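**Student:** Predicted coordinates and the sequence they were generated for:
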Amino acid sequence: MLDKLARMLRGANGASAGEEPVHRHLAMAVLLVETARADFADQGEERDVMRRALVDALGLNPDEAAELVDSAFSHSREAVSLHGFLDTLNRELDADGKRQLLEWLWRVAFADGRVDPQEEARVRQLAELLFLPHSEFVRMRLKVEAEQAAREQD
């Protein structure tokens, strides 16, 4: 009986009644924004990293990436919960896609040259909610940290 009620409340796309499904690219961008906003500091460098990631990884042009980042900031500020975004990503991304997203989250966290405890906690939380093992959380951090250090030496 509960299954029948749940099916009635969901549309054909699985969204709750009155809810639109979340597009995967927007969901990814919102998680990047959540990482950038975690330390309550200016997000200038983080915005640049987000736009580059969206251009490189998703094949967007710079204007589309900038528009997506702006939309993600708006959605992030208005969201009561990240559930819809995480649900979309957990359904639509395979393990490799989730690892790539985790790498982007770390790149955003390192954008200003350091990772604040709040940023690390947010990335850890998002990795757990994406069902990624802790070893991936650590491996991606070390990878991005090493790349960051190599850039600083050049």
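**Tutor:** Arrived safely.
**Student:** Every contact and neighbour count from this point should use C-alpha atoms.
**Tutor:** Noted.
**Student:** hey, where'd the helices end up in this protein?
**Tutor:** In the chain, the helices defined using DSSP state H lie at 2-9, 24-37, 44-58, 62-78, 83-92, 95-109, 117-129, 134-153.
**Student:** List the buried residues for the shortest one?
**Tutor:** Translated: helix 2-9. For helix 2-9, a neighbour-count test (16 or more other C-alpha atoms under 10 Å) marks nothing as buried.
**Student:** Centre-most residue in this structure?
**Tutor:** L31 (2.5 Å; C-alpha atoms, centre = their mean).
**Student:** That one and L105 touch, don't they?
**Tutor:** Yes. Between L31 and L105 there is a contact under C-alpha atoms under 8 Å: 7.5 Å.
**Student:** looking at the helices of the chain, which is buried most?
**Tutor:** Each of these was scored by mean neighbour count; the highest is helix 24-37, a mean of 24, by mean count of other C-alpha atoms under 10 Å.
**Student:** what's next to that helix, contact-wise?
**Tutor:** Here helix 24-37 makes contact (C-alpha atoms under 8 Å, 6 or more residues apart in numbering) with 43, 46-47, 50, 54, 58, 68-69, 71-73, 75-76, 85-86, 88-89, 92, 101, 104-105, 108-109, 119, 122-123, 126.
**Student:** Next one: A27 from G113, what distance?
**Tutor:** 25 Å (C-alpha to C-alpha, to the nearest Å).
**Student:** what about versus this one:
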Amino acid sequence: MFAALKNFIAEVSGTDQTARRFDEEDYRLAAVALLVHIANVDGTTDLAEQRRLKAIIGERFGLDAGATAELIATAEESDREAVDFYRFTSVLKRALDDDGRQKIVEMLWDIAYADGVADEFEENTIWRIAELLGVSTRDRVLLRQRVAGRAPAPAPTRGPWAAPAAAKDKA
């Protein structure tokens, strides 16, 4: 209860440093909506992508865990309602310079490689977003290479065709 009262007073007095209300013109909402889209584009958002998404938002926007969760929830809703990426990229183009837009593309690659590999849906989506942001093909590829170089190793996949590890050792 005390925290709620403290947040209310901070909002009313204008001293709320985290700007906990994220409106459609907030570049952070636009950026996170695109990040959420990349995390979900392959049909699933795994634990590594969820963790990396929270870490990126905290690092890049300086938000606490509560504001991060609020921003992600708002971004997920915005992404579901959006018919295209222009809604978000237009906000980012107005708010950010070329370097800032490149940082957004780098964050997109960071989410795509959170599980160690960027799939074709993620690659294609980032290509389209980068085009809308005015990030050149050259810069997009360089950003991808930079992120891929520091990405974790992909998790080994085990399907029904794979022999158990113990059987491989005996062979």
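**Tutor:** Thanks, I have it. No experiment lies behind these values; they were computed from the predicted model shown.
**Student:** TM-score them against each other, please.
**Tutor:** Remark: TM-score between the superposed chains equals 0.79 [TM-score structural alignment, normalised by the length of structure 1]; 132 aligned residues with a C-alpha RMSD of 1.8 Å.
**Student:** Spit out the contact partners of the aligned residue in structure 1 for T125 of structure 2.
**Tutor:** Aligned by TM-score structural alignment, T125 of structure 2 pairs with R122 of structure 1. If a contact means C-alpha under 8 Å, 6+ apart, then R122 of structure 1 has 34-35, 38 as its contacts.
**Student:** Out of those, the closest to E136 of structure 1 would be?
**Tutor:** Among those, T35 lies closest to E136 of structure 1 (C-alpha to C-alpha), at 17.1 Å.
**Student:** how about the closest one, what's its partner in structure 2?
**Tutor:** Checking TM-score structural alignment: T35 of structure 1 goes with I38.
**Student:** and if you look at E46 of structure 1?
**Tutor:** That one, E46 of structure 1, aligns with E49 by TM-score structural alignment.
**Student:** same question, V108 of structure 1
**Tutor:** That one, V108 of structure 1, aligns with I111 by TM-score structural alignment.
**Student:** give the contact list for that match.
**Tutor:** I111 of structure 2 makes contact with 35, 38-39, 49, 52-53, according to C-alpha under 8 Å, 6+ apart.
**Student:** can you check D23 of structure 2 too?
**Tutor:** Shown in contact with D23 of structure 2 (C-alpha under 8 Å, 6+ apart): L29.
**Student:** So it versus L71 of structure 2, what's the distance?
**Tutor:** 10 Å.
**Student:** cool, and I9 of structure 2?
**Tutor:** Taking C-alpha to C-alpha, one finds I9 of structure 2 at 20 Å from L71 of structure 2.
**Student:** just R51 of structure 2 next, same as before
**Tutor:** The gap separating R51 of structure 2 from L71 of structure 2 is 14 Å, by C-alpha to C-alpha.
**Student:** Next: D110 of structure 2.
**Tutor:** The gap separating D110 of structure 2 from L71 of structure 2 is 18 Å, by C-alpha to C-alpha.
**Student:** what stretch of structure 2 does stretch 66-83 of structure 1 fall on?
**Tutor:** Using TM-score structural alignment, stretch 66-83 of structure 1 corresponds to residues 69-86 of structure 2.
**Student:** Just give me the match in structure 1 for R140 of structure 2.
**Tutor:** R140 of structure 2 maps onto F137 in structure 1, by TM-score structural alignment.
**Student:** for its match, what are its contacts?
**Tutor:** Applying C-alpha under 8 Å, 6+ apart, the residues near F137 of structure 1 are 102, 124, 127.
**Student:** quick one on the thing from earlier: please tell me how far the match of T125 of structure 2 sits from N61 of structure 1.
**Tutor:** The spacing between R122 of structure 1 and N61 of structure 1, counted by C-alpha to C-alpha, is 28 Å.
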